[in-house]
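> Sequence below, structure please.
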Amino acid sequence: MAKYQEQGQLLEPYLENIICPVMAGVRKKALELREAADQTLETIKDLCILVYTLVIVCGCKAVSRFFPHDVSDLELAVSLLDKCHISPSLSSLAHETAGMMETKCVLVLWLSVLVLIPFDILLVDTSLTNRCHEKEEVPPLVQRILKISREYLCSAGTLRRAAGLSISSLLARPDMEKAFG
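Next up, the predicted model:
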């Protein structure tokens, strides 16, 4: 990949063939994460490192076009990001383990695509299925996304850009005007 660093456009015709299977693997492993958490998270980290490398070489926009964008993936990505966010992967010196920053960056970038779903987030948030929710309140799923993304705004580089993109995409939704307006 290093030889493409200066000319990422050379990889762009092949991005779909590279990213779609890798992100399908991330999605599949995220669904499996409920059983074997540690090993599955390591596999997800490895896949995300590959995607992150492509993000660095080709840019966020070029890569994120090929991320999965099913409505059901929104809660899946948020819960996976939650697991990475609270994962005991920090050492006593508060350095992240190898691949964790890349994983968080790819997941936040994936969220920036998923929050663009054309449905009201109130309809997607399964935590609201048994509760009555006011239209003017911020849905719990949105609160989780904002909480994590705001913390990543303090990071440097690509993770901060991805967090800013995720927050701006989320807050630009028409249904967020009611909650924050």
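
> going forward, measure contacts between C-alpha atoms and count neighbours the same way
Will do.

> Which stretches in this structure count as strands?
Applying DSSP state E to the chain gives no strands.

> tell me the centre residue of this structure?
residue 107 (2.3 Å; C-alpha atoms, centre = their mean).

> so who does that one touch?
Residues near residue 107 by C-alpha atoms under 8 Å, 6 or more residues apart in numbering: 77, 80-81.

> Make a PyMOL selection of whichever of these turn out to be buried.
Filtering the contacts of residue 107 down to the buried ones (16 or more other C-alpha atoms under 10 Å) takes a single PyMOL command:
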select buried, resi 77+80+81
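
> now, which of the contacts of residue 107 sits nearest residue 122?
Residue 122 has its nearest neighbour among those in residue 77, at 16.6 Å by C-alpha to C-alpha.

> Next one: the residue of the chain most remote from its centre relative to residue 139, how far apart?
Most distant residue from the mean C-alpha position of the chain: residue 132, 27.9 Å away (C-alpha atoms, centre = their mean). Plainly put, residue 132 is 11 Å away from residue 139 if you go by C-alpha to C-alpha, to the nearest Å.

> Now show me the structure for the sequence below, then we'll compare the two:
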Amino acid sequence: MALSETENGCPGGEEEEADAIVKTCVLGGFSESSETRTLIGSLPEIHEAERAREVAIDKFKVIMDRYQEQPHLLDPHLEWMTEMLLNFTRSENSPPSLVHLSFKFLFVISKVRGYKVFMQLLPHEVSDVHPVLELMSRQDPKDLETWETRYMLLLWLSVACLIPFDLSRLDGHLESEGVKIREPIMERILAVAKTYLLVSDSPRDAASVLVSKFMTRPDVKHKRLGDFLDWSLTTISQTNAHSVIEIMMLDGVLQSLAKLFKHGKRDDLLQYAPIVLRCLEQKQLSESSEAKLRKIYVKLIQRLGLTFLKPRLAAWRYQRGSRSIAANLAVPYAAAAAAAVSPETETQEQDEDYDIPEEVETVIEHLLVGLKDKETVVRWSAAKGIGRVTGRLPQELADDVVGSVLDCFRKRITPGMEAASHWQN
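From the prediction side, this is the model:
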């Protein structure tokens, strides 16, 4: 670890400010590797003692939290840490307390490194689907002490369900002498996802990831995508954001739809986009008192707008050119003139052949409203949505959107303010 210290002198200020020392810590690697290996290896001996278990968790959190700003330093060590912990969860001899403790450690790692990177390390063979699903089915959604287990199992199932085979091949014999033994794998995973989308703790976020991965499978989207969207819209319509539980339910369903429209193919989702947009308009979530709901609402509106528009690279976008002055001067004048004309011609050709759906105007109106929200996170999400949607519009329509955004900067003077200004003059 490299440590640099800089003394800041403040002439005329207080003595404490003059003697202040600014320390900048730059970690050079994962120096606690051996300590972490010993700590993980001791879990089978300490999982039954509550005090020792809490001390181990706190110690592991302290080690991992040091790498919050430099999580990439953990990458060379993630594989062996994950393997050691997963061995405890896979072993048939591991008691439930050891399994839950191992998943708590896995959650700490995923929180520091980020679940998107950490998910890639989880086993995702065909043989992993049944064990993960069976372990998931034995969990209690209302157990507040083991939510990390459910969170990690949902992430694990999100990766395991991506096997390149039809899920019906894993079902085997579902009936014996006319009696149904168990449900198909597809139905079981979908039931798990729906259950945990409506819970009030963090597994709800992991369930939305599961939906985005599972519902975009070729075999699942043809059989269950329409039914899932119908269930989602029904849940949104019948839920009133008056209690904490209902707010969490709305948040889970909206998160799943936002991720689904982000990762799904446009051709598969385009037919459902107008229906989802109408449902959101009727719900009027932009007027909700919860910033979390307004943010995810704006994000979903943005994804719907991108679904309505074909992916394209706007020819009217800013062309920076070369950073080298010599390279710019070396370009002949005729070539530069031709390059200046060709984008405009290409834009006109694209504009003539491309029809913009009517729903795009509604999407932009909602995003412009989001730009005026009192919460920064909502405005930021709306700003990104405006930029992404506008980048797919023809130049003439994009100019109108830019003009509407610039109107937001104009100072709006109410009649009362005009009177006050006149009185002061």
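
> so what number do they get for TM-score?
Superposed pair, TM-score by TM-score structural alignment, normalised by the length of structure 1: 0.76. Supporting alignment: 158 aligned residues with a C-alpha RMSD of 2.5 Å.

> related to what we said a few turns ago, including distance to residue 2 of structure 1, could the contacts of residue 107 of structure 1 go into CSV?
Below are the contacts of residue 107 of structure 1 laid out as CSV (distance: C-alpha to C-alpha, whole Å):
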residue, distance to residue 2 of structure 1
77, 29
80, 29
81, 28
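
> Mark which of the contacts of residue 107 of structure 1 are part of helices, please.
Judged by DSSP state H, helices contain the following of the contacts of residue 107 of structure 1: 77, 80-81.

> burial count for the alignment partner in structure 2 of residue 112 of structure 1?
Using TM-score structural alignment, the partner of residue 112 of structure 1 in structure 2 is residue 158. Neighbour count of residue 158 of structure 2, defined by other C-alpha atoms under 10 Å: 25.

> Now residue 158 of structure 2: closest residue in space that isn't a chain neighbour?
residue 210 (4.5 Å; C-alpha to C-alpha, 6 or more residues apart in numbering).

> Aligned counterpart of the one you found in structure 1, please.
Aligned partner of residue 210 of structure 2 by TM-score structural alignment: residue 166.

> measure its match to residue 105 of structure 1 for me?
11 Å.

> Does the match of residue 210 of structure 2 touch residue 109 like I think?
Yes. Counting by C-alpha atoms under 8 Å, residue 166 of structure 1 touches residue 109, with 6.7 Å between them.

> For the longest helix along structure 1, list every residue counted as buried.
What stands out as the longest helix in structure 1, according to DSSP H, is helix 37-58. Within helix 37-58 of structure 1, the residues that count as buried by 16+ other C-alpha under 10 Å are 40-42, 44-55, 57-58.

> Report the distance from it to the chain centre.
Taking C-alpha atoms, centre = their mean, to the nearest Å, one finds helix 37-58 of structure 1 lying 12 Å from the centre of the chain it belongs to.

> who touches that helix?
By C-alpha under 8 Å, 6+ apart, helix 37-58 of structure 1 touches 1, 4-9, 11-12, 19, 22-23, 25-26, 29-30, 32-33, 62-63, 99-100, 102-103, 105-106, 158.

> Any of those buried? List them.
Here, 16+ other C-alpha under 10 Å leaves 8, 11-12, 19, 22-23, 25-26, 29-30, 33, 62-63, 99-100, 102-103, 105-106, 158 buried among the contacts of helix 37-58 of structure 1.

> Can you flag which of those belong to helices?
Going by DSSP H, the helices hold 19, 22-23, 25-26, 29-30, 62-63, 100, 102-103, 105-106, 158 from these.

> from those residues, which single one is nearest residue 73 of structure 1?
So of these, ranked by how close each gets to residue 73 of structure 1 (C-alpha to C-alpha), first place is residue 30, at 9.7 Å.

> now the closest one, nearest residue through space, not along the chain?
Per C-alpha to C-alpha, 6+ apart, closest to residue 30 of structure 1 is residue 80, 6.5 Å.

> Over to residue 79 of structure 2?
According to C-alpha to C-alpha, 6+ apart, the nearest residue to residue 79 of structure 2 is residue 121 (6.7 Å).

> and the one you found, what is it in contact with?
Here residue 121 of structure 2 is in contact with 78-79, 82 (C-alpha under 8 Å, 6+ apart).

> Swap in 10 Å and give it another go.
Residue 121 of structure 2 is in contact with 78-80, 82-83, 156, 159, counting by C-alpha atoms under 10 Å, 6 or more residues apart in numbering.

> just curious, which of those residues is nearest to residue 291 of structure 2?
For the contacts of residue 121 of structure 2, the nearest to residue 291 of structure 2 is residue 156 (29.7 Å; C-alpha to C-alpha).

> excluding its backbone neighbours, what's nearest that closest one?
residue 122 (6.2 Å).

> can you check residue 381 of structure 2 too?
residue 299 is the one closest to residue 381 of structure 2 (C-alpha to C-alpha, 6+ apart), at 6.2 Å.

> ok, back up a step: return the member of the contacts of residue 107 of structure 1 nearest to residue 175 of structure 1.
When the contacts of residue 107 of structure 1 are compared against residue 175 of structure 1 (criterion: C-alpha to C-alpha), the nearest one is residue 77, at 20.1 Å.

> Alignment lookup: the closest one to structure 2.
Using TM-score structural alignment, residue 77 of structure 1 lines up with residue 132 in structure 2.

> got it, and residue 54 of structure 1?
Per TM-score structural alignment, residue 54 of structure 1 is aligned with residue 109.

> Could you report the separation of its match from residue 36 of structure 2?
12 Å.

> what touches both of these two?
By C-alpha under 10 Å, 6+ apart, the residues touching both residue 109 of structure 2 and residue 36 are 60, 64, 81.

> ok so, going back, report the buried members of the contacts of residue 121 of structure 2.
78, 82, 156, 159.

> Sitting in helices, which of those residues do you find?
78, 82, 156, 159.

> Would you mind putting those residues into CSV with distance to residue 384 of structure 2 alongside?
As requested, those are exported to CSV (distance: C-alpha to C-alpha, whole Å):
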residue, distance to residue 384 of structure 2
78, 33
82, 35
156, 30
159, 28
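
> Tell me the residue in structure 1 aligned with residue 85 of structure 2.
So residue 85 of structure 2 corresponds to residue 22, using TM-score structural alignment.

> I'd say its match and residue 106 touch.
No. The criterion here is C-alpha atoms under 10 Å, and residue 22 of structure 1 misses it with residue 106 at 11.6 Å.

> Could you report the neighbour count for residue 269 of structure 2?
19.
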